[in-house]
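[1] I'll drop the sequence and a predicted model, then ask my questions.
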Amino acid sequence: MPEIEADPAIPTLEGVVGHSWGEDVSSHAEILRYLEALVASAPDRSKLVRYGRTVEGRDLVYVAISSAGTMARLDEARAENLRLADPRSLGEGEAERLIEEAPAVAWLAYSVHGNESSSSDAALVTAYTLLADRRDETTRWLDDVIVVIDPLQNPDGRDRFVDAHRRARGAFPQSAPRATERAEPWPGGRYNHYLFDMNRDWYLQSQPETKAKVAAYLDWQPQIYVDAHEMGANNNYYFDPASDPFNPQITDRQNDWATRIGRRQAGQFDRFGFAYTTREVYDAFYPGYGSTWPMMQGGIGLLWEQSGVRGLVVDLEDETALHYHDAVRHHYVSSLATIAAAAEGRSDLLRTFFEGRQEAIERGESGETPDVFLLPGKTPNRAAELAALLVANGIEVRRLAAPVTLEGGAAVEQVAPEGAYYVPAAQPAGRLAETLLADRQEMGDDFIARQLDRKARLLGDEIYDVTAWSLPRTFGIDALRGTPVEEPDSEPIGEDGGRPGGSVEGPDRPTVGYLVPAEDEAALDALSSWLRSAYRVHVVDRPFTIDGTSFGRGTLLLRTAQNPDSLHDAVRKTAEEFGLTITAIDTSFVDEGVGLGGPNVAWVEPPKVLLAFEEPVSPFAGHTWFLFDREWSYPTTRVAAPSVAGPLDLGDYNVLILPDGSYGDESGFDADAAAKLRRWVSDGGTLILVDGALRWAIGEEIGLMPTERREVPVGPVPGEGLASDQAEGQEGEGEEDEADSEDADAPKQSPRPVPGAILRATVYDDHWVTAGLPPSVELLTQTGLIVDPLDPTEGRNLVTFDEQDEPASGFCWPDTLEAIGRSPLVLYRSIGQGHVIGFTDDPNYRALSPLTQRLFRNTVFFGPGH
């Protein structure tokens, strides 16, 4: 760093941890130790804040750095920035004063993917420069900007990577791309403890690291948020402006600022001769990225991608080598360029932020954006969970104290009932609320046409992540949209989403037992608790009515006679804990429907769950592990997948989950393994096959699920020529296209996977796997496994995608959408005394869909007893 005038009182990285910038991959402990020393050396200009802890107990921290004057009033400066974030809180002229006088806030966040390591080391040299450099230029930056540096967003993943790298390397760094020092063992360091990609988790906030980060963000509301990453070694460097598609909630002024900062970066990269690109590969559509969610808040979200070394040096395809210190340097230069741009454009940056949030309010006040009302219906706990999630995203949510009539949004008059959740559009976070709650967000006709054109030319698509995410749809919550005819009588809700209180109705100590309705997932939360406490529970597979009250499929029954006397207190405690309305009964005599002592009542045999892990299983099996651990509170045993196929005795378990993965002979999953699993199922086991595991199971030699994969013609399909030709009306009207004729010998292939769209589906309503679900659902799917329905003599198709002209939300390839019609998502067959249940898509992916998770939980908890 020859350009800076370093203050010798500020410690270097080498002086604290023993290696210099870019000479080694710093661990979480080394990063923390250095930052503590750095802040201790300049306490008047910096502050270290611990804002959370990871699953494995590592601290999440950021360092705030600014001028001594600003740091002396840091809390006041932060409070002023939060006032700027809510234009409703400012008096006349106060906004203009803050825009002219207040510092901007630039938040630089590094290494959300643990093995994308260079950015965290760049964070350290950036913090050092800001505190050590005595040049006037750096001093001016800190007069105008509060720089918040989050050096490491994923400490657990990084330490997993660092540990593997340091164990594998020798005396001399190995540059070969396949050298063991960069060949991470499963699952790699990209993900957190539960193997989530936390750069997809911003609005879902399933992980504690994300929850803490979003809370810290909302505590500041920065004008700039940078998310620094790495990509493949043979790329160069990417910074914004982004590629299309753009989320329609991103404004032109925000894109102009992203371009302005990108030009500042480009100037520095050109100066040093660094190669880079913009407007390619990385879009700004999905709101769960670290670079797009801040845009929805009115800030400027930015993405950087540096080619990754995954060690200290790597050979490239062009016969050059990339050194780790070079990767660190590139992110360091980007960091300083961004801070400089923020300082130079401080007042305009603040104005863009303020006016963006003001415009969000005005869009709601004018009716351009409708208010949203979420209806709890029969799933009040799920609705409360959704409302709480919105609040955690910084969105204002209220609860109706009285019904309200709406205008607009429907052909008939709509009335939102008392107790509905009210999300006013006129709020500073209105754009985020709109993108999360709208039925769909359009990607743009030009972008879709280009993708169809590329597909017709047998080229890969440019869709980077899911194309749909509507929270009411993915949660299965009905929503009304419109403008209230009068100001609603409502109260703001708290962080718990206004979860309903629980109660037990009926006699205090019933002679027969207790009934728990099945529609709300909280019933299964209670079931987990009761099973862990060794209470005996039964499930009623068909509807019935007793004492004038109707109960649906999947109702839980706790019999007084089969449980200890402590049952009564346990039921009341559980009802309160989980917000359940439980009915106590003194008679089993039903008014109609199945009897409570008949063959349609099954004991819930406590599941003993075996979860296959490690190669060849996808790391996303961690999502299922997470749900068992943190959401469902039920234990699992995780074992190496090859042992399941080989020597492991399965007799101690009654549920076996084979998650998505690449199963086959090479990993021991051959015909002999299939025979072993078949014997275990026949003896009463419940085998759950997810995506890749189901793909393996339908193979002819395996035969665990008697179906076949569907195929479509290779190349253009009927009605889907080149998009450019269709746009010009060149579809050959009046003549039969060769592609329209059936040709049994034409080459075929599996359809392209659904690119993350929400599709309509029908639920088979006479099976315990689908208990608690309505007859029609809308499900987010990315499935690439499209299969024929099972013959009724061989099994049941429990959830089947409808034939549909377009997705309920998002985009889907026309031939894929046609192929998936009447194709099952969930398949069931019995073998002997046991069950095989197949999911063509991962129901627990990203922990985002309560509906598919419910299907999965039913298989786990109800399978062993049926």
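    Sure, I can see it.
[2] CA only for contacts and neighbour counts going forward, please
    Fine.
[3] quick one, what contacts the residue nearest the centre of the chain?
    Ranked by distance to the mean C-alpha position of the chain (CA atoms, centre = their mean), the top residue is residue 201 at 3.9 Å. Residue 201 makes contacts with 207, 210, 288, 289, 846, as judged by CA atoms under 8 Å, 6 or more residues apart in numbering.
[4] what's the farthest-apart pair in those?
    When the contacts of residue 201 are compared pair by pair using CA to CA, the farthest-apart members prove to be 207 and 289, with a separation of 14.2 Å.
[5] before we move on, back to that, could the contacts of residue 201 go into CSV alongside neighbour count, distance to residue 803 and secondary structure?
    What follows is the contacts of residue 201, written out as CSV (neighbours: other CA atoms under 10 Å; distance: CA to CA, whole Å; DSSP: H, G, I helix; E, B strand; the rest coil):
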residue, neighbour count, distance to residue 803, secondary structure
207, 23, 35, coil
210, 23, 37, helix
288, 21, 29, coil
289, 23, 32, coil
846, 23, 26, helix
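[6] Throw these into JSON lines and include distance to residue 63, thanks.
    Rendered in JSON lines, the data for those read as follows (distance: CA to CA, whole Å):
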{"residue": "207", "distance to residue 63": "22"}
{"residue": "210", "distance to residue 63": "18"}
{"residue": "288", "distance to residue 63": "24"}
{"residue": "289", "distance to residue 63": "22"}
{"residue": "846", "distance to residue 63": "30"}
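[7] Of those residues, just say which sits nearest to residue 711.
    Sorting the contacts of residue 201 by how near they are to residue 711, with CA to CA, puts residue 846 at the top with 27.8 Å.
[8] so what's that closest one closest to, chain neighbours aside?
    Leaving aside its sequence neighbours, residue 846 sits nearest to residue 623 (CA to CA, 6 or more residues apart in numbering; 6.2 Å).
[9] Tell me how far that neighbour lies from residue 187.
    When CA to CA, to the nearest Å is the yardstick, residue 623 and residue 187 sit 13 Å from each other.
[10] and if you look at residue 625?
    When CA to CA is applied, the distance between residue 625 and residue 187 equals 14 Å.
[11] what about the nearest residue to residue 832 once chain neighbours are set aside, neighbour count?
    In space, and not counting its chain neighbours, residue 832 is closest to residue 682: 4.1 Å by CA to CA, 6+ apart. Around residue 682 there are 17 other residues, counting by other CA atoms under 10 Å.
[12] Isn't residue 682 up against residue 831?
    Yes. With contact taken as CA atoms under 8 Å, residue 682 and residue 831 are classed as touching, separated by 5.1 Å.
[13] Quick check: neighbours shared by residue 623 and residue 187?
    Both residue 623 and residue 187 are contacted by residue 195, under the criterion CA under 8 Å, 6+ apart.
[14] Next, count neighbours for residue 830.
    As a burial measure, residue 830 scores 17 neighbours (other CA under 10 Å).
[15] That one: what secondary structure?
    strand (DSSP: H, G, I helix; E, B strand; the rest coil).
[16] The nearest residue to it once chain neighbours are set aside sits in which helix or strand?
    The shortest distance from residue 830 to any residue other than its chain neighbours is 6.1 Å, reached at residue 836 (CA to CA, 6+ apart). Element membership of residue 836 [criterion: DSSP states H and E] is strand 834-839.
[17] one more structure, for comparison:
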Amino acid sequence: MSRLGLFCSVAALALAMPALADPITPKAGSLPSPAEAFPTEPGSDYYLANYDAYEKYLKTLAAQSDRMKLIDIGKSAEGRTMWTAVVSSPANLAKLDRYQEIARRLAKAEGVSEAEAKTLAAEGRAIVWIDAGLHATETVTTQSQIHVLYRMLTGEDAETKRILDETIVLFGHDNPDGLQLVADWYMRNKDPKDREFRTIPRLYQKYVGHDNNRDSFMSQMPETTAVNRVLFREWYPQIIFNQHQTGPAGMVVFVPPFRDPFNYNYNPIVMTELQEVGASMHSRLVSEQKGGSGMRSAAPYSTWHNGMVRSVAYFHNSIGLLTEIIGGPTPEKIPLIPDYQLARNDEPLPIAPQEWHLKDSLEYQNSLDRAVMDYAARNRERLLMNIWRMGDQAIARGKRDSWTITPNDVEAAKDAAKGKTAEGGEVYFRGPPPIDSGLYKSVLNDPAKRDPRGYVLPPMQRDMPTTIAFLNALLKTGVDVEQASAPFTAGGKRYPAGSYVVKTAQAYRPHVLDMFEPQDHPHDLEYPGGPPKAPYDITGYTLAYQMGVQFDRILDGFDGAFTRVTADQLAPPPGRVLGSGTAGYVVGHETNNSFILTNRLLKAGVPVSWLNETTKAGGVTFAPGALWIPATPQAAAIIAQSAPLGVDAYRVSRAPAGAKTALKPVRVGLVDRYGGVMPAGWTRWLLEQYEFPFEVVYPQTLDAGNLKANYDVLLFADGTVPVERGGAYPGGYRNSMPKPADIPADYRAWLGEVSKDKSVPAIDAFAKAGGTVITVGSANALASMLSPAVQPALVTKKPDGTVTALDHKQFYIPGSILAAKVDPTKPLAYGMAPKVDLFFDESQSFVPTAGLTPVVTYDSATPLRSGWAVGQEKLNGTVAVASVDLGQGKLFAMGPEVTQRAQPYASFKLLFNGILYGPASTSAQ
């Protein structure tokens, strides 16, 4: 199946979708209600309105209401317009530019005194973002927004008018493509009882599906970029309400506050305000006798990870809200869970078991939205002042010595206190004993461990285009970035003009620290002496580490001839053609963008080789792996046209001596499964960005055999190979397949799983005939089936001889960054530095064995760089990434997630080199 087949038009899914009726013309002075404007009222059983219908209704409302303005915030991955409805009083809508400017000045805080802030807060309006549709199968949010909008535009009650007068509410839609796909799929069956969306054939965001809510600090997807622009560069809302489902079993909805831990970088005001809003939401539900709301322990949500829509808000001094509600177009039942019938702090009003309908959820969602808007209206000036206070405090902290105390610091203080007697008053409550207060300054405020005043990124980077991509991620989230126009000194070091500077004396200081500094997640246990308590999502993600950016932490104040970057996006310095030789070109392997150039040359039939030995050209020494491109007019044209990639080419007078690996165009098969696997989707996006040709392959194609006739490389991303529960390889994705008769015929060829009895023999034959197999993450279960040399290291042997992954009390690394040693003389690691930071999420490592060639290894008992690790010493001496010969072919086993969410640019080369090297090495035999 080609990738074009994977992305069939959503229209093709609407096999029996009822035609959308034109909105009924309302009576004079009235707006069409949802019941009038749609063929069936949204919120009815067995009906979902799609994005086409939603968009049409938005345009109707905007054309006829003086309380609403419709703005286009960008295009989705499939090209749909992302609309945001701006709702407020007519008087406020007439002054939107002024209120946006007030919100910007207060949020950024720069140059705004307290007196001026009070004046601006008195004049300004609270801005609230309430979204829908981020996760498209969570259908309550989109259908409820239709009703909430109509009620806000037609309501004449005192509360509605107060909200309109005191606030500006942005009703956004995060995922138009997903709503269209899911609604059309649900409505395809004429019999309502046959309608479902559990079996949608692909991810509901073209590339990343559910992970569109893990992209917020990176902004890789167009939808994320558009939303971040609204939140942190244009409107600066004080409240960001990100709506989800489904709620906890036996309840209706999870509403903040959240469980610990919270991240140590952001201002605590945002947490106390979050609790205020959460209390208002719960109180509204309880007062309306809407039971079944839970908080804190009712769900696993914390506020640690920066990558989500509601959590990135905290690092920008905004209140981030998340609700998770039950419901959907197909009625369901609230089950009886006896423990949840006992009222408690975290569930103040239990709900009886009952049948539940989508319209019930819509009424709850309306109450929650109204509670948030009413809180903002009643606390308008305080919200505006507090976002200024947080920004002002961040700027002040960035200009003086300050410390962020983390769990490691606390443990250091405890260790320093051992054997010492504390002086202090009487202890009235049970709790940890006091220690010597002098340790506060010497340990917790150790001058050597103070927070940086800023970061300097010199222009001489190993991979400048990737450094630019990192800076662009900061810019997309509203961070202030500067560039030096003249040399300057900072931290006793001289830096050249062109260096980039990111100071911490800015309103979004929490986000800056979170992107540069390691995360130090607490050692969180289910109970004292018990197993680790799983975090919500991951624990370590420092972006500068993942992207391999070279930077210096500057602890003391510094300044220079710095100019604020005003462009939306930076571009890397254009690639240059240097030297005057006529034999050909030498290009370094250090930049990821060199793969784009390579793929363009190979596509055009231009010869390209890797130089297997160190080479000198133009006074520059090139490490093994540099590209050799013989001079031809076509090569010269492609290199010139590729200057925007930022890759330099050195013209030389004769071909470099020594061994070369001749590359060839490759045919890549990217394995996926019905419904879509998110890591495969992220990998698909990466392959497109770096211009690798590929096709999506499903298990039935694998099982049919004769794979070498169509593919040179088979790529198995994390989650594409079923793993045995309790086996050696944790993780993976286990979604059941639909019956062929339950889905359209066009998608039946996508069904199936990679199996030991059918798929593995075909893949083995492919490799032994000269094919390359690449396995990543949990897909290394396949690697162990293909070769006895691939033996998992982090296992316990059971009495029957089989192995199981280590118990979490022995070893647990839930999404963290680890340091590893690289052998850059190996083709799989060409272009890499001798050390790399790898993303590791309950991954496996390998035993050094005969037949297994280590490429990346863990060479320390303390490899943790950012996040949380239990038993990290067990990694020491094991292999992270390895190469294995399989007949005439190659197996590249990559234990950690080297392409995790398209964030670890520093480890992309392992995958990209593998794609090119395997076929090149086998063709040379």
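    Alright, I've got the coordinates. Remember, it's a predicted structure, so these values are computed and weren't measured experimentally.
[18] quick revisit: any idea how far the residue nearest to residue 832 of the first structure lies from residue 654 of the first structure?
    Distance, residue 682 of the first structure to residue 654 of the first structure, by CA to CA: 11 Å.
[19] The residue nearest to the centre of the first structure and residue 208 of the first structure: what is the separation?
    Taking CA to CA as the criterion, residue 201 of the first structure is separated from residue 208 of the first structure by 10 Å.
[20] Next: residue 121 of the first structure.
    Residue 121 of the first structure sits 24 Å away from residue 208 of the first structure, taking CA to CA as the criterion.
[21] More neighbours: which of those two?
    Between residue 121 of the first structure and residue 208, residue 121 has the larger neighbour count (other CA under 10 Å), namely 30 against 13.
[22] What lines up with that one in the second structure?
    Residue 121 of the first structure is assigned residue 143 in the second structure as its aligned equivalent, the criterion being TM-score structural alignment.
[23] helix, strand or coil for its match?
    What three-state DSSP gives for residue 143 of the second structure is helix.
[24] on that earlier part again, what do we get in the second structure for the residue nearest to residue 830 of the first structure?
    Alignment note: residue 836 of the first structure maps to residue 891 in the second structure; criterion TM-score structural alignment.
[25] Kindly tell me how buried that match is, as a neighbour count.
    Counted with other CA under 10 Å, the neighbours of residue 891 of the second structure add up to 28.
[26] Confirm for me that it is in contact with residue 783.
    Yes. Under the criterion of CA under 8 Å, residue 891 of the second structure makes contact with residue 783 at 7.4 Å.
[27] what sits in contact with each of these two?
    Among the neighbours of residue 891 of the second structure, those also in contact with residue 783 (CA under 8 Å, 6+ apart) are residue 775.
[28] so who does the closest residue in space to residue 244 of the second structure that isn't next to it in sequence touch?
    In space, residue 244 of the second structure comes closest to residue 324 once its chain neighbours are excluded; the distance is 4.6 Å by CA to CA, 6+ apart. Listed by CA under 8 Å, 6+ apart, the contact set of residue 324 of the second structure reads 243, 244, 245, 246, 247, 248, 253, 254, 255.
[29] how about 6 Å then?
    Residues counted as contacts of residue 324 of the second structure (CA atoms under 6 Å, 6 or more residues apart in numbering) are 244, 245, 246, 247, 253, 254.
[30] Residue 324 of the first structure reaches residue 314, doesn't it?
    No. The pair formed by residue 324 of the first structure and residue 314 falls short of the contact definition of CA atoms under 6 Å, at 8.5 Å.
[31] how far out from the middle of the chain is stretch 809-822 of the first structure?
    Remark: stretch 809-822 of the first structure is offset 23 Å from the chain centroid, using CA atoms, centre = their mean, to the nearest Å.
[32] Please read the previous query as pertaining to stretch 242-254 of the first structure.
    Going by CA atoms, centre = their mean, the spacing between the C-alpha centre of stretch 242-254 of the first structure and its chain's C-alpha centre is 21 Å.
[33] Check stretch 7-23 of the first structure too.
    Its chain's average C-alpha position is 37 Å from that of stretch 7-23 of the first structure, according to CA atoms, centre = their mean.
[34] now stretch 30-48 of the second structure
    A distance of 34 Å separates the centroid of the chain from that of stretch 30-48 of the second structure, by CA atoms, centre = their mean.
[35] just stretch 295-313 of the first structure next, same as before
    18 Å.
[36] before we move on, what about stretch 243-255 of the second structure?
    For stretch 243-255 of the second structure, the distance between its averaged C-alpha position and the chain's averaged C-alpha position is 23 Å (CA atoms, centre = their mean).
[37] all helices in the stretch 801-925 of the second structure, in order from the N-terminus.
    With helices called from DSSP state H, counting those that start in this stretch, the stretch 801-925 of the second structure shows them at 908-923.
[38] just the strands in it please.
    In chain order, the stretch 801-925 of the second structure shows strands spanning 803-805, 814-822, 835-841, 852-857, 864-866, 879-886, 889-894, with DSSP state E, counting those that start in this stretch as the criterion.
[39] what range in the first structure does the fourth one sit on?
    The alignment of strand 852-857 of the second structure onto the first structure (TM-score structural alignment) covers residues 795-800.
[40] Contacts for that stretch, please.
    761, 762, 763, 764, 822, 823, 824, 825, 826, 827, 828, 829.
[41] what about the helices in the stretch 501-650 of the first structure?
    Across the stretch 501-650 of the first structure, reading from the start of the chain, the helices by DSSP H, counting those that start in this stretch fall at 522-532, 567-578, 621-626, 641-645.
[42] same deal with the stretch 351-500 of the second structure?
    In chain order, the stretch 351-500 of the second structure shows helices spanning 358-378, 380-398, 407-417, 439, 464-476, with DSSP H, counting those that start in this stretch as the criterion.
[43] Residue 96 of the second structure: which of these is closest?
    Proximity to residue 96 of the second structure, assessed across the helices of the stretch 351-500 of the second structure by CA to CA, is greatest for helix 380-398 (15.8 Å).
[44] Relative to the first structure, which residues correspond to that closest one?
    So helix 380-398 of the second structure sits over residues 346-364 in the first structure, by TM-score structural alignment.
[45] Buried residues in the matching stretch, which are they?
    Neighbour-count burial for stretch 346-364 of the first structure, counted by 16 or more other CA atoms under 10 Å, picks out 346-347, 349-364.
[46] Residue 155 of the first structure and residue 114 of the first structure, how far apart?
    Distance of residue 155 of the first structure to residue 114 of the first structure, computed by CA to CA: 7 Å.
[47] quick one on the thing from earlier: out of the strands of the stretch 801-925 of the second structure, which gets nearest to residue 455 of the second structure?
    By CA to CA (comparing all of those), the closest turns out to be strand 864-866, at 17.9 Å.
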